[in-house]
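I'll drop the sequence and a predicted model, then ask my questions.
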Amino acid sequence: MRRAVTAVFGRRAVLRWVHLILGGALLMPYWLLGTVLLSPLFDGPGLFAAPVAMQFGAYAFALPLVAVTALFPLARPMSVAVARALCGVRGEELADGPARGRDARARTAGWLVLHVGLGGLVSGATLALPPFALAMLVLPFSERLRNSELSRFWGVDAPWVHWAGVPGGLLMLAALAAVAAGAGALLAACAPRLLGPSPADRLAAAERRAEELAVRNRLARELHDSVGHALSAVTLQAGAARRLLDSDAPDDREFVREALTAIEETTRRTVGELDHVLGLLRHGDDEASSGELPGPGLEALAALAKGAGAAASVTWAGDLERVPRTVSREAYRIVQEGLTNAARYAGGAPVKAHLTLEEEELEITMENPLSGRPAPVRPGGGRGLRGVAERARLLGGSSAAGPVDGVWRLTARLPLGGARTGGARPGGAR
């Protein structure tokens, strides 16, 4: 019993009733137009006192006009917004954006006709029945009403008829609420089918999610490569300086000074890159997805090798100035990641990186002796090699990593045509 009362008079039923009344309000302009056009066919005392046949004729005339309204782009977004707020339909079951395609427009037209058609009937009943039911409720207590035409509505003017108006009025109000609740439930049941996403909407949503994931992965790679390399390099430099100070060897202030300088330069450069990536996260992904991310390129190879420690050496063959900016950035990040992995796993062994520029391709080769135990730089696993593979693949290239003849070798081939614009000028001596 309680569930039945809640279904008819609960908050959700009331909101759906309001939704239906809004549909009736939307019907009014179309209904008035139909009434004006059909009025020459009927004789009546006035527009609002027209015969019932004319009123229902105008109602039938208005519904096709409502269907035409669904062709406007804002028809579905507005209907979806109202249905989510008032019908109690879960948001993910409804589509976002204008209707695309004939099927989506047809379903939107069906929804508008259903909403406005039911809303017009329920609104009319809401306006007409409550005053009549209220009069029936007070009929036994009002001599004026008993002497009016209302007392003879049933064709019998007797006291028991007057008192029968009390339960009759209550039943009218309950029936009106039940009809409104049923019509609202029908709208809620039809909303996912008529306003739900079409295959084109689902495809567009999947593409948007793929783009968002691509941008997020891109920003994650930037954070991993810049911050991860900086922390690894700083840890190695600080550890070397601490071991020197704690040893009994003669004090080598110059080495400590160089280590602290490398730490300072690395952290300063990384803080700038971190600020930029965090700025993209704060202001949205449009900048990250629409163009390339600014950052160091092959011109910073010398500084990169210096910050990685004395065991690292970076050489190149060819004029790196003609490497497009996009390839230059990605190549720098690949070398950076290779140095970071070597710092972790090579245990201080020499690391060699060599870049060879050919006509249409830049080849990167990095080698370091295999070590039996990783250096304690970063606990847990990393995603560096996956990031290297993703960077190479995005440019149409390839990468490979693994042990070869007693050394760990990382290679990457980057086509120069995978870039869009720009150039990079390498700095420092070979």
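Structure's in. What do you need? Everything quoted here is computed from the prediction, not taken from an experiment.

make it CA atoms for all contacts and neighbour counts henceforth
Will do.

which other helices and strands contact the helix or strand where A125 lies?
Assigned by DSSP states H and E, A125 falls within helix 101-138. When contacts are defined as 3 or more CA pairs under 8 Å, 6 or more residues apart in numbering; DSSP states H and E, helix 101-138 packs onto helix 11-38, helix 52-69, helix 75-86, helix 159-195.

adding mean neighbour count, write these out as JSON lines.
Putting the helices and strands packed on helix 101-138 into JSON lines (neighbours: other CA atoms under 10 Å) gives the following:
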{"stretch": "helix 11-38", "mean neighbour count": "19"}
{"stretch": "helix 52-69", "mean neighbour count": "17"}
{"stretch": "helix 75-86", "mean neighbour count": "18"}
{"stretch": "helix 159-195", "mean neighbour count": "18"}
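
closest one to V227 among those?
helix 75-86 (42.9 Å; CA to CA).

and the longest helix along the chain, what does it pack against?
As assigned by DSSP state H, the longest helix anywhere in the chain is helix 199-246. Applying 3+ CA pairs under 8 Å, 6+ apart, we find helix 199-246 packed against helix 253-283, helix 286-290, helix 325-345, helix 384-394.

and if we set it to 7 Å?
helix 253-283, helix 325-345 (3 or more CA pairs under 7 Å, 6 or more residues apart in numbering; DSSP states H and E).

of all the ones you listed, which one is nearest E292?
In terms of CA to CA, the element of the helices and strands packed on helix 199-246 nearest to E292 is helix 325-345, at 7.0 Å.

gap between the closest one and the chain center?
32 Å (CA atoms, centre = their mean, to the nearest Å).

check which element follows that helix along the chain.
strand 351-357.

look at E359 and give its secondary structure.
Following DSSP: H, G, I helix; E, B strand; the rest coil, we place E359 in the coil state.

what's the burial count for it?
8 (other CA atoms under 10 Å).

I'd like the distance between A53 and E358.
Distance, A53 to E358, using CA to CA, to the nearest Å: 86 Å.

dropping in the other structure now:
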Amino acid sequence: MNRPLGARDRWRWVHLILGGALLMPYFLLTQVVVGVVAGGVNALNSGSLTLVAYAASLPLVAVTGMFGLVRPMSVTAARAMCEVPGERLADGPAKSWAARGRASAWWTLHLGIGALISGMTLAVPPMAVMLIAAPVVGRMRDVQLTYGWFATDAGPYIAPLVGIGLLAGLTLCAVGAGKLLAGTAPVLLGPTAADRLAAAEERAADLAVRNRLARELHDAVGHALSAVTLQAAAARRMLERDPAFVREALTAIEDTTRRTVGELDAVLGLLRDGDPARPDAAPAPTLAADLGGLLARTRAAGTTVTAHQDPGPAGDWDALPAIASREAYRIVQEGLTNALRHGAGPVDLRIRVQAGPGTAHRELEITMTNPPAAPAEDRETRTTGGRGLRGCAERAALLGGSVEAGPHGDRWRLRAVLPLAGEDL
């Protein structure tokens, strides 16, 4: 429990005094106007006119509190000096009128109450000191104690009690006002429904970027490791019997690792800089440009791949939309990676463009089949899995397509359909 007038209460007191200082420009302006309206008098010489000037300054405070930058300034002060938990306060300038109105209410409350506490802090301590000192100051023993608006005929030995009471009252007022501001801060400076929605959208966008980069890492690195592992194992077995095969396998390993290092560096660069449009980022592989190399590396790992492509060789896929070409490449890559990892035998790959549900729409269909995986005791036990097929489904869903994977007759089949949104080949 926080002890009375502990560090937190003292900081809140300072926060209130800061509010009083911020009110001074408004107050000085309004007291001049009030003095002119009252007949050219000095409003500071009249208690009633001073109160009128104070009241007139608050609407000006409320108007300036509507500016968007008032909220982040107030939030920073509330977090640092009122010790309000940061997660209960909004970040950034107020954008909606509702948020501006709430920030304006806080700004007015802070400056208005802060001015009262500041005035009391300036006036009460000197008054209390005079009352407490009355019994020991000879010239004050027999005179009426008068300080500003306060006067008492009480005996000099009663005056110290009055002084102590004044100090206690000031302390209670300052502590109470500080608690009031700290309690209203989450209400007036907390996030609005629009702020929460914007924060949720930002988190969703960040999560989507992270998921995309995770898929890129999984597909690129997973395929490379599977291919290199099989190529190295095949080269080791044929080291003495077929040096030419070993040289081909080592060349494939070199090519695979070089490509993967480039892709890995690009993805890590995006994670580090957070800028998907970096000019030095390596371009993502596409079906048109990179399918041939992918098939060659897979075959070099010892897996037979029969490819049937409609409308023809890989070079004819240049007319595909760029995003469909990229996602299709990754889906094919994941399917081949699974075939390599499971050692399930020859792969039959078919890629074709077919008519979609509408006459103006086309779909890219990818079908990959291979024998079912060997029994668990005949292959290396996997410690992870499932992310690749889930990533394929996410890639297809981003384009409005679908992915199906599972047993199909006596074979395992991966089928993906990617809408081309009316694009023609």
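Structure's in. What do you need? If you're wondering where the values come from, they're calculated on a predicted model, not measured in any experiment.

what does the TM-score come to for these two?
Laid over one another, the chains give 0.88 as their TM-score (TM-score structural alignment, normalised by the length of structure 2), with 405 aligned residues with a CA RMSD of 2.6 Å.

how about the helices and strands packed on helix 199-246 of structure 1 in TSV, adding distance to A205 of structure 1 and mean neighbour count?
Formatted as TSV, those follow (distance: least, CA to CA, whole Å; neighbours: other CA atoms under 10 Å):
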stretch	distance to A205 of structure 1	mean neighbour count
helix 253-283	21	15
helix 325-345	29	25
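
in a markdown table, list those along with distance to R373 of structure 1.
Below are those laid out as a markdown table (distance: least, CA to CA, whole Å):
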| stretch | distance to R373 of structure 1 |
| --- | --- |
| helix 253-283 | 24 |
| helix 325-345 | 7 |
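
against V179 of structure 1, how distant is the spatially most central residue of structure 1?
Closest residue to the average C-alpha location of structure 1: R209 at 6.8 Å, with CA atoms, centre = their mean. Distance of R209 of structure 1 to V179 of structure 1, computed by CA to CA: 42 Å.

M366 of structure 1 pairs with which position in structure 2?
By TM-score structural alignment, M366 of structure 1 lines up with M368 in structure 2.

A helix includes L362 of structure 1, no?
No - read with three-state DSSP, L362 of structure 1 is strand and lies in no helix.

separation between the closest residue to it other than its chain neighbours and S399 of structure 1?
With CA to CA, 6 or more residues apart in numbering as the criterion, L362 of structure 1 has its nearest non-adjacent residue at 5.1 Å, and that residue is L414. Distance check for L414 of structure 1 against S399 of structure 1: by CA to CA, it reads 9 Å.

now do the shared contacts for the two.
Residues touching both L414 of structure 1 and S399 (CA atoms under 7 Å, 6 or more residues apart in numbering): A392.

between those two, which has more neighbouring residues?
The residue with more neighbours, out of L414 of structure 1 and S399, is L414; 26 against 21, by other CA under 10 Å.

and the more buried one, that's in a helix?
No - counting by three-state DSSP, L414 of structure 1 is not found in a helix; it is strand.

just send the helices and strands packed on helix 101-138 of structure 1 back as JSON lines, with distance to L385 of structure 1 too.
Converted to JSON lines, these look like this (distance: least, CA to CA, whole Å):
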{"stretch": "helix 11-38", "distance to L385 of structure 1": "54"}
{"stretch": "helix 52-69", "distance to L385 of structure 1": "55"}
{"stretch": "helix 75-86", "distance to L385 of structure 1": "44"}
{"stretch": "helix 159-195", "distance to L385 of structure 1": "44"}
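
between those, which one is nearest to G297 of structure 1?
helix 75-86 (45.5 Å).

residues in structure 2 aligned with that closest one?
Mapping helix 75-86 of structure 1 onto structure 2 (TM-score structural alignment) gives residues 70-81.

distance from the chain centre to that stretch, please.
Worked out by CA atoms, centre = their mean, stretch 70-81 of structure 2 lies 20 Å from the chain centre.

with structure 1 superposed, average distance for that stretch?
Its aligned residues in structure 1 lie a mean 1.5 Å from stretch 70-81 of structure 2 after superposition (mean CA distance after the TM-score superposition for structure 1).

ok, stretch 257-273 of structure 2 next?
With mean CA distance after the TM-score superposition for structure 1, stretch 257-273 of structure 2 averages 0.8 Å from its match.

and that stretch, which stretch of structure 1?
Against structure 1, stretch 257-273 of structure 2 falls on residues 267-283 (TM-score structural alignment).

what lies in contact with that stretch?
219, 223, 226-227, 230, 287-288, 295.

which of those are buried? Put it as a ChimeraX command.
Command for ChimeraX, covering only those of the contacts of stretch 267-283 of structure 1 found buried under the criterion 16 or more other CA atoms under 10 Å:
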select :219,223,226,227,230,288,295
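
I appreciate the help and will end here.
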